[in-house]
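Q: Here is a sequence together with a model predicted from it:
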Amino acid sequence: MEMNFRINEVDGVTEGDRRFMKHINHDKYVRITACEEGNKPGCLLPETFLDIAQRIRDMEVRETDIWVLSYPKSGTTWTQEMVWCICNDLDFESAKSTILPIRFPFLELSTFLTGKRGIPPLLKDSVSYVENMESPRFIKCHLPWELLPKQIKTVKPKIIYVARNPKDLCLSYYHQLVRQGLFKGNFEEMAELFLEDRVPYSPYWDHVLTYWEHRYDPNLLFIKYEDMKKDLPSICTRVASFLDEDCSDIGQLSELCSHLSFEAMKSNVSVNYTFWENTDIVSCLGDINRNFMRKGKVGSWKEEMSPHMAKRFDTWIERHLMTTDFSFYR
């Protein structure tokens, strides 16, 4: 199969790559981008992504698909549950009885599980699972714009992209990678790598700002985690309108927001990943179920990020936002 990508192996030649390889517990990594993207640095992903990269690019996209896209730890699970409930007549009982990865699968998940033993059939080939779903399909994906299926641009399914302040995101990402046994080191070391675009799915700004450039596409809705925390009813109403669903009933909207509250989500076994307990998947992904949803706060970075590192983040954010009208809450 012809590979229409530019691929650079992370081989440890540079000092920064050596630090990355020291801290990240995984097999080989590559930077990959579509050939037509010119000089973009490429998305940092496990080499095993190459097994499915072209399949994803060539995948059939359906007009009825609904995609939730994000950089990891941006509020993806929260957004998925909101979208699924809105599109399924607020059927909370079905939402609670069927785990989220079944209802709303993660397209490239098998990238992180290739070669592992004891993988549930659902996860052995996540691309095939999505391909074989009945319509309407609900699809989660963390890939940057240029690695999405080519038909996304012509079929134009509904896309919701959720973004989060990189300070909080970096902290949340650190705790998840440590919990999964994928990162060795302290938070300062993780933050350093994040600023250097040396964590999985980086570069962060290429990811977020490319989707931001598409915010006026009629099939794409760009939302922010901080807005969800500030006024969840308004975001639910916006998302429902975008999806051509009715969410105007005050009582139903209140019930939806209650279902989506942090406390409810954290205790909901269909979304909090405790469903992997006592299964072989734990040995492959580490202790994913423990505190998958930690705090769900805006500004939690202030509790663990040093003033020096916070200042470096501020400078980094300002530099990347100089030529854009995009902004985050501080």
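A: Yes, it's here. Note that this is a predicted model, so its numbers are computed, not measured. Residues are numbered from 1 along each chain as shown.

Q: contacts and neighbour counts: CA atoms only from here.
A: Noted.

Q: Leu69 falls within a strand, correct?
A: Yes. Residue state for Leu69 (DSSP: H, G, I helix; E, B strand; the rest coil) corresponds to a strand.

Q: residues in contact with it?
A: Leu69 makes contacts with Thr76, Lys140, Cys141, His142, Leu143, Ile159, Ile160, Tyr161, Val162, as judged by Cα atoms under 8 Å, 6 or more residues apart in numbering.

Q: Spatially nearest residue to the last one (excluding sequence neighbours)?
A: By the measure of Cα to Cα, 6 or more residues apart in numbering, the closest residue to Val162 outside its immediate chain neighbours is Ile223, 4.9 Å from it.

Q: quick one on the thing from earlier: out of the contacts of Leu69, which sit inside strands?
A: Lys140, Cys141, Ile159, Ile160, Tyr161, Val162 (DSSP state E).

Q: Would you mind giving the residues you listed as a markdown table with neighbour count added?
A: Listed next are these as a markdown table, based on neighbours: other Cα atoms under 10 Å:
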| residue | neighbour count |
| --- | --- |
| Lys140 | 25 |
| Cys141 | 20 |
| Ile159 | 22 |
| Ile160 | 25 |
| Tyr161 | 23 |
| Val162 | 25 |
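
Q: what about Cys43, neighbour count?
A: 28 (other Cα atoms under 10 Å).

Q: circling back to that earlier point, and the next helix or strand past the strand or helix carrying the residue nearest to Val162?
A: Per DSSP states H and E, Ile223 falls inside strand 220-224. Sequence-wise, the next helix or strand downstream of strand 220-224 (DSSP H and E) is helix 225-230.

Q: Would you mind pulling the contact partners of that next one?
A: Ser74, Gly75, Val162, Ala163, Arg164, Asn165, Ile235, Lys297, Val298, Tyr329.

Q: could you dump those to CSV with distance to Leu182?
A: Shown next, in CSV, are the contacts of helix 225-230 (distance: Cα to Cα, whole Å):
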residue, distance to Leu182
Ser74, 19
Gly75, 20
Val162, 24
Ala163, 23
Arg164, 22
Asn165, 22
Ile235, 33
Lys297, 24
Val298, 25
Tyr329, 29
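
Q: Below is structure B, check it against A:
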Amino acid sequence: MSTLDPPFSDHLQEDEITPDQYGDFISSLPTVGFLSQYRGFWFPTWHMQGVLSFQKHFQAHETDILLMTPPKVGTTWLKAILFAIVNRKHHLDLQKHPLLTNNPHILVPYLDIQLYNTKEVPDLTSFPSPRLFSTHLPYTLLPASIKDSTCKIVYLYRNPKDTFVSLWHFMEKNETTTDSFEETFDKFCQGVNPFGPYWDHVLSYWNESLEKSQRVLYLRYEELKEQPTTHLKRIAEFLECPFSSEEETKGMVNDISRLCSFDHLSKLEVNKSGTTIDMKTESLFHRGKVGDWVNYFTPQMSEKLDDIFKEKFHGTRLTF
């Protein structure tokens, strides 16, 4: 954890900081480029206010459904899937589905990046139950109200090599880095990347899923990509809204899978232009291809990342 410079260390505990003092607190954190280090993790500095406010003020409901991910592992895709599954009885006509005219990040907003990233505490009473929210925060930094509740958590992770390539393209398109591909890779290997270190993020939810499998659903991007309908049914069962035999007979699982597919979403006009959460909307969709990293990594880079994850995940049974 980063230590605070005076006056915070002399007069205030971190949880006593008011919104007016967030700026001074954030400016006291160690930084590398556009990232600030906070409790062992790195966050875009402009998101830190939202992180602090979310931690301090969010009150989880037992019926909440929370999507947790590191960046660039298929978050946009899974947001669409969760929204379509949970709200399927309200949107039977897929030709008029909200996903056709709304970016998934609008339908399933980030708590830290969107809702709490202002000095005003947001009013969340207008969100229908079950509330669908998302965050990139590691499990260790979630508010106590989430950890102490029985709300459902869906977590998605991905091969770190493809994750890094997607992250690199995202940062390049949004001009949030001036580093080269190689320099950015070296920082990733040091754990200095948005909401990273990646391995700590992945392990924080993995450990929780082992203890509370009825509460944390742990998904791997590659498996979801290979067998989408199988995992859509698994997600629906976990969220306690399983597909009925009648729905399956009518092809609803396949219909939702096609509606939310990467190819379909990326071609929609709403996902091709303008900005979403202050980022170029088109940057939210890269290629979604499994194994694309081979077109970017040298053998040495691949071996370096392999060695890091063998060490970090030794004895965990986690695989990529």
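A: Looks like it came in fine. These numbers come from a predicted model, not from an experiment.

Q: Quantify their similarity with the TM-score.
A: The TM-score (TM-score structural alignment, normalised by the length of the second structure) is 0.81; 288 aligned residues with a Cα RMSD of 2.7 Å.

Q: circling back to that earlier point, ok, the contacts of helix 225-230 of the first structure vs Glu263 of the first structure, which is closest?
A: Glu263 of the first structure lies nearest to Lys297 out of these, by Cα to Cα, at 11.8 Å.

Q: how about the closest one, what's its match in the second structure?
A: Alignment note (TM-score structural alignment): Lys297 of the first structure maps to Lys289 of the second structure.

Q: Need the residues that contact the host helix or strand of Ala84 of the second structure.
A: Using DSSP H and E, Ala84 of the second structure falls within helix 75-86. Helix 75-86 of the second structure is contacted by residues 67, 69, 99, 104-105, 107-108, 132, 156, 232, 236, 241, 256-257, 260-262, 284-285 when judged by Cα under 8 Å, 6+ apart.

Q: what about it, how far off from the first structure?
A: Comparison of helix 75-86 of the second structure with the first structure after fitting gives an average deviation of 0.7 Å (mean Cα distance after the TM-score superposition for the first structure).

Q: Quick check: what element follows that helix along the chain?
A: Defined by DSSP H and E, the subsequent element after helix 75-86 of the second structure is helix 104-107.

Q: how about that next one, which residues of the first structure does it hit?
A: The aligned range for helix 104-107 of the second structure is 100-103, by TM-score structural alignment.

Q: can you pull the contacts of the closest residue to Asp11 of the first structure other than its chain neighbours?
A: The shortest distance from Asp11 of the first structure to any residue other than its chain neighbours is 7.1 Å, reached at Asp17 (Cα to Cα, 6+ apart). By Cα under 8 Å, 6+ apart, the residues touching Asp17 of the first structure are Val10, Asp11, Arg198.

Q: Does Asp17 of the first structure lie in a helix or a strand, and which?
A: helix 15-23.

Q: Quick one: end-to-end distance for stretch 27-39 of the second structure.
A: Distance between the boundary residues of stretch 27-39 of the second structure (Cα to Cα, to the nearest Å) amounts to 15 Å.

Q: what distance separates it from the centre of its chain?
A: How far stretch 27-39 of the second structure lies from its chain's middle: 20 Å, per Cα atoms, centre = their mean, to the nearest Å.

Q: so the strand holding Ile223 of the first structure matches what in the second structure?
A: Strand 220-224 of the first structure covers residues 216-220 of the second structure once aligned (TM-score structural alignment).

Q: same question, stretch 172-188 of the first structure
A: Stretch 172-188 of the first structure covers residues 166-182 of the second structure once aligned (TM-score structural alignment).

Q: Give me the buried positions along the matching stretch.
A: Ser166, Leu167, Trp168, His169, Phe170, Met171, Glu172, Phe181 (16 or more other Cα atoms under 10 Å).

Q: Among the residues you listed, which ones are in strands?
A: Per DSSP E, those never map to strands.

Q: could I get these as a markdown table with distance to Trp42 of the second structure?
A: As requested, these are exported to a markdown table (distance: Cα to Cα, whole Å):
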| residue | distance to Trp42 of the second structure |
| --- | --- |
| Ser166 | 18 |
| Leu167 | 14 |
| Trp168 | 16 |
| His169 | 19 |
| Phe170 | 17 |
| Met171 | 15 |
| Glu172 | 18 |
| Phe181 | 19 |
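
Q: Keep only those of the residues you listed that are in helices.
A: If you go by DSSP state H, these have Ser166, Leu167, Trp168, His169, Phe170, Met171, Glu172, Phe181 in helices.

Q: Leaving out sequence neighbours, find the closest residue to the last one.
A: What that stands for is Phe181 of the second structure. Trp168 (7.0 Å).

Q: before we move on, back to that, and for the match of Lys297 of the first structure, the neighbour number?
A: 12.

Q: tell me the SS of it?
A: coil.

Q: and the gap between it and Pro104 of the second structure?
A: 19 Å.

Q: try Thr298 of the second structure
A: From Thr298 of the second structure to Pro104 of the second structure the distance is 34 Å (Cα to Cα).

Q: Same question for Thr176 of the second structure.
A: The value you get for Thr176 of the second structure to Pro104 of the second structure, if Cα to Cα is used, is 22 Å.

Q: which residues in the first structure form strands?
A: Assigned by DSSP E, the strands in the first structure fall at 5-9, 29-34, 43-46, 66-70, 138-141, 158-163, 220-224.

Q: could you dump the ones you listed to TSV with distance to Ser126 of the first structure?
A: Below are those laid out as TSV (distance: least, Cα to Cα, whole Å):
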stretch	distance to Ser126 of the first structure
strand 5-9	21
strand 29-34	20
strand 43-46	15
strand 66-70	15
strand 138-141	11
strand 158-163	19
strand 220-224	24
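
Q: Any idea which of the ones you listed gets closest to Gly251 of the first structure?
A: Comparing these under Cα to Cα, the one sitting nearest is strand 220-224, at 23.5 Å.

Q: Just the residues contacting that closest one, thanks.
A: Taking Cα under 8 Å, 6+ apart as the rule, strand 220-224 of the first structure contacts 158-164, 211-212, 214-215, 235, 239, 242.

Q: Wait, Leu243 of the first structure touches Pro157, no?
A: No. Here Leu243 of the first structure lies out of contact with Pro157, judged by Cα atoms under 8 Å, at a distance of 10.4 Å.

Q: To which residue of the first structure is Phe54 of the second structure aligned?
A: Under TM-score structural alignment, Phe54 of the second structure pairs with Ile56 in the first structure.

Q: orientation of the helix holding Asp17 of the first structure relative to strand 29-34 in degrees?
A: Using axes from the mean of the first three to the mean of the last three Cα atoms, to 10 degrees, one finds that helix 15-23 of the first structure and strand 29-34 are set 120 degrees apart in direction.
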